[in-house]
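**Q** just coords:
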């Protein structure tokens, strides 16, 4: 296991999903800081360190809801993958359905994975455990910028 704390940006407008994700990450064995924003505009401010987020760390991982108010999940995905300084950040797109069109479009825009949001707390725990096992404990990340 690596000895570092991972910064995770959760871009999720639904409070029940936020609670389930954050509860699951709190019980994770891998040290992490989860920051939650509910819109694409807030996510861009966070990533660009604007407004309330001037001291925000660059996220190691982005969990991105497909359906967002204001700047959509797809627009945010395009922005993240178009900017060379952000392209290395893994983006996991979260969808509430198994709509082939959403999944296909996400992968075409270079999402690193598409995940269907679980229904139960146990399923959220399982998903977060899978994210932890692969993305936080197996994948090599670039060193943090200082």
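**A** Yep, it's here. Remember, it's a predicted structure, so these values are computed and weren't measured experimentally.
**Q** Only C-alpha atoms from now on, for both contacts and neighbour counts.
**A** Will do.
**Q** ok, and the most centrally placed residue in the chain, which helix or strand is that part of?
**A** The residue lying closest to the centre of the chain (C-alpha atoms, centre = their mean) is residue 63, at 1.6 Å. Using DSSP states H and E, residue 63 sits in strand 61-65.
**Q** List the contacts of the residue nearest to the centre of the chain.
**A** With contact taken as C-alpha atoms under 8 Å, 6 or more residues apart in numbering, residue 63 is in contact with 8-12, 91-94.
**Q** okay, now the one to match up with it:
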């Protein structure tokens, strides 16, 4: 088996611990690993990205995986903030959703994300994403 490739710093904005665990497992199965940061809702995610409060030393991630449904701030609100901010809109954002019809709607609406993927992520999805955004070269 080939040595896993480091793909950088990954922000998972996800409120389900099971989905976080599964996403990390899929990265491993796809042959990748990263430094993972988890925000469990939209307010925490924005605090992390804007380095506020306990996140003053938080890094800017190389990629963001954004669940679409949260209490307090929705995925759409987070994505809008990211796209309106020059310092953050360069970070690739992959929106995650749990249903096929919603995935189709999100893709059709093209809300400004760099990709839309059905949960749970599969290794093939991650391979495609890593290649598309050249993440496997993050520390080469």
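**A** Cool, the structure landed. If you're wondering where the values come from, they're calculated on a predicted model, not measured in any experiment.
**Q** Mind checking the TM-score on these two?
**A** Once superposed, chain against chain, the TM-score is 0.81 (TM-score structural alignment, normalised by the length of the second structure); 132 aligned residues with a C-alpha RMSD of 2.4 Å.
**Q** Which one of the contacts of residue 63 of the first structure is nearest to residue 22 of the first structure?
**A** Lowest distance from residue 22 of the first structure to those (C-alpha to C-alpha) belongs to residue 10, with 8.9 Å.
**Q** what number of residues lie near the aligned residue in the second structure for the closest one?
**A** In the second structure, residue 10 of the first structure lines up with residue 12, judged by TM-score structural alignment. Using other C-alpha atoms under 10 Å, the number of residues around residue 12 of the second structure comes to 23.
**Q** Span of stretch 50-70 of the first structure from start to end?
**A** Stretch 50-70 of the first structure stretches 17 Å from its first residue to its last (C-alpha to C-alpha, to the nearest Å).
**Q** In the second structure, what residue corresponds to the residue nearest to the centre of the first structure?
**A** Counting by TM-score structural alignment, residue 63 of the first structure lines up with residue 65 in the second structure.
**Q** Can you pull out the residues in contact with stretch 111-118 of the first structure?
**A** Counting by C-alpha under 8 Å, 6+ apart, 77, 90-98, 103, 106-107, 124, 127 sit against stretch 111-118 of the first structure.
**Q** Is residue 78 of the second structure in a helix, a strand, or coil?
**A** Following DSSP: H, G, I helix; E, B strand; the rest coil, we place residue 78 of the second structure in the helix state.
**Q** distance of it from residue 136 of the second structure?
**A** For residue 78 of the second structure, the distance to residue 136 of the second structure (C-alpha to C-alpha) stands at 26 Å.
**Q** got it, and residue 26 of the second structure?
**A** 15 Å.
**Q** ditto for residue 5 of the second structure
**A** When distance is defined by C-alpha to C-alpha, residue 5 of the second structure is 6 Å away from residue 136 of the second structure.
**Q** Can you pull the residues that touch both of those two?
**A** Overlap of the contact sets of residue 5 of the second structure and residue 136 (by C-alpha under 8 Å, 6+ apart) consists of residue 32.
**Q** quick revisit: then the match of residue 10 of the first structure would be within a helix, right?
**A** No: counting by three-state DSSP, residue 12 of the second structure is not found in a helix; it is strand.
**Q** and it, what does it touch?
**A** Residue 12 of the second structure makes contacts with 20, 36-39, 64-66, as judged by C-alpha under 8 Å, 6+ apart.
**Q** Most neighbours among those, which one is it?
**A** residue 66 (28 neighbours).
**Q** could I get the contacts of residue 12 of the second structure as JSON lines with distance to residue 50 of the second structure?
**A** Formatted as JSON lines, the contacts of residue 12 of the second structure follow (distance: C-alpha to C-alpha, whole Å):
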{"residue": "20", "distance to residue 50 of the second structure": "22"}
{"residue": "36", "distance to residue 50 of the second structure": "17"}
{"residue": "37", "distance to residue 50 of the second structure": "14"}
{"residue": "38", "distance to residue 50 of the second structure": "15"}
{"residue": "39", "distance to residue 50 of the second structure": "13"}
{"residue": "64", "distance to residue 50 of the second structure": "14"}
{"residue": "65", "distance to residue 50 of the second structure": "17"}
{"residue": "66", "distance to residue 50 of the second structure": "16"}
